[in-house]
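# Sequence plus predicted model, see below.
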Amino acid sequence: MRFRYVYQKVVDLKSNEKTQAEWMLSAAVGILQAEQYSLEQLVEERSRTHAAIQNEMENKASMIKLQELQRYMDYLETCITRKIGDVQRAEVNVDQKKTILTTKMLDEKVWLKARDKAKEKFQQEMLLREQNELDEMATVRFAMRAR
């Protein structure tokens, strides 16, 4: 007789939920990395623009060119500020997904432990049955020899 856990479908469901939570966390981490990369690109662009302004000032460039570069610099600052907010939201999202994954992992662990205990109990009962059958066979043999 094989062990068959009554709540195996619940265990499978909990495992699937954990897997989905892992995927969601992975996606959230991917979004966070993309936001961080985008922020790095904006910061690098700001540095290049700042260097261009310095270069134009040294070369006695036209005021219009300097104003254009300054407006672009202001635009980059605004973009960086927004992107910092995006990164912070992505970090919060990652933290939430971690919490969800932790909860799902705990749920799965509880159900796996319950299944393991049920399996142990089943195995103990099977051993007891086998032992009782062997004892009964030995008793019958002893009784037949005693006649």
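Happy to help now that I have it.

# drop to CA atoms for contacts and neighbour counts, all remaining ones
Noted.

# Pull the number of nearby residues for residue 32.
21 (other CA atoms under 10 Å).

# Name the SS class of it, please.
helix (DSSP: H, G, I helix; E, B strand; the rest coil).

# excluding its backbone neighbours, what's nearest it?
Of all residues not flanking residue 32 in the chain, residue 90 sits nearest, at 5.1 Å (CA to CA, 6 or more residues apart in numbering).

# ok now do the one you found, which residues does it touch?
If you count contacts by CA atoms under 8 Å, 6 or more residues apart in numbering, residue 90 has them with 28, 29, 31, 32, 35.

# so how far is residue 129 from it?
As judged by CA to CA, to the nearest Å, residue 90 and residue 129 stand 58 Å apart.

# what do you get for residue 116?
The gap separating residue 116 from residue 129 is 20 Å, by CA to CA.

# Could you do residue 146 as well?
Using CA to CA, residue 146 is found at 25 Å from residue 129.

# what about versus this one:
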Amino acid sequence: MIRVVGYSFRFQKLMDLKEREKEDSKTKYSESLGFLNREMQELEGLTQSLQQWEEKRVELERQATPIQRLLEIHSYIQHLENLIVKKHEKVHEAEKKTECLHLELSEKMRDFQVWEKWKEKTYKEYQDEMMQREQKEMDELAIQRFVRRGGT
């Protein structure tokens, strides 16, 4: 960030607003990514649990297990399958939201970069102008010294 005594960017307040918007967008995107990761981990946990219960059911079917116990396990497996379907939907929604927030963040970053480049350009122009003024003053001083000495 350019901050120089004597130089003032006319649109600094607008640029500060753009920077806050970019930072807010980063925060939202980061939170969305965290939520998506948690949802995916929960889905993975449910899937592993389903696999374990199915293996247990197969094992119990081979043994002399009461039918009531097998029905309970089957019912629980169906419950897990329903949870997995719902979790897939939540993961899909979280992915869509995260993608939208990523696009928004990209837009905010590009917008801020445009303003930042413009500020750098105006600062460079300011520096060039100050150097020209300084050179002009030095030239005038040199001319005055030359004239005072008699011009020869």
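Perfect, I can see it now. No experiment lies behind these values; they were computed from the predicted model shown.

# How alike are these chains, TM-score-wise?
Superposed pair, TM-score by TM-score structural alignment, normalised by the length of the first structure: 0.95. Supporting alignment: 147 aligned residues with a CA RMSD of 1.1 Å.

# circling back: which one's more surrounded, residue 146 and residue 129 of the first structure?
More crowded of residue 146 of the first structure and residue 129, by other CA under 10 Å: residue 129, with 12 against 7.

# Which secondary structure element is home to that one?
Per DSSP states H and E, residue 129 of the first structure falls inside helix 63-146.

# Show me what the residue nearest to residue 32 of the first structure aligns to in the second structure.
Correspondence of residue 90 of the first structure to the second structure, assessed by TM-score structural alignment: residue 94.

# tally of neighbours for the counterpart of residue 144 of the first structure in the second structure?
Aligned by TM-score structural alignment, residue 144 of the first structure pairs with residue 148 of the second structure. Each residue near residue 148 of the second structure was counted by other CA under 10 Å, and the total is 10.

# what sits against the closest residue to residue 90 of the second structure other than its chain neighbours?
Among residues not flanking residue 90 of the second structure along the chain, residue 39 sits closest, at 7.2 Å (CA to CA, 6+ apart). Contact partners of residue 39 of the second structure, counting by CA under 8 Å, 6+ apart, are 87, 90, 91.

# distance of the match of residue 90 of the first structure from residue 34 of the second structure?
Separation of residue 94 of the second structure from residue 34 of the second structure (CA to CA) stands at 10 Å.

# Equivalent analysis for residue 120 of the second structure, please.
35 Å.

# Ok, residue 138 of the second structure next?
As for residue 138 of the second structure, its distance to residue 34 of the second structure is 60 Å (criterion: CA to CA).

# again, but for residue 28 of the second structure
Relative to residue 34 of the second structure, and taking CA to CA, residue 28 of the second structure is found at 10 Å.

# Repeat that for residue 144 of the second structure.
Separation of residue 144 of the second structure from residue 34 of the second structure (CA to CA): 70 Å.
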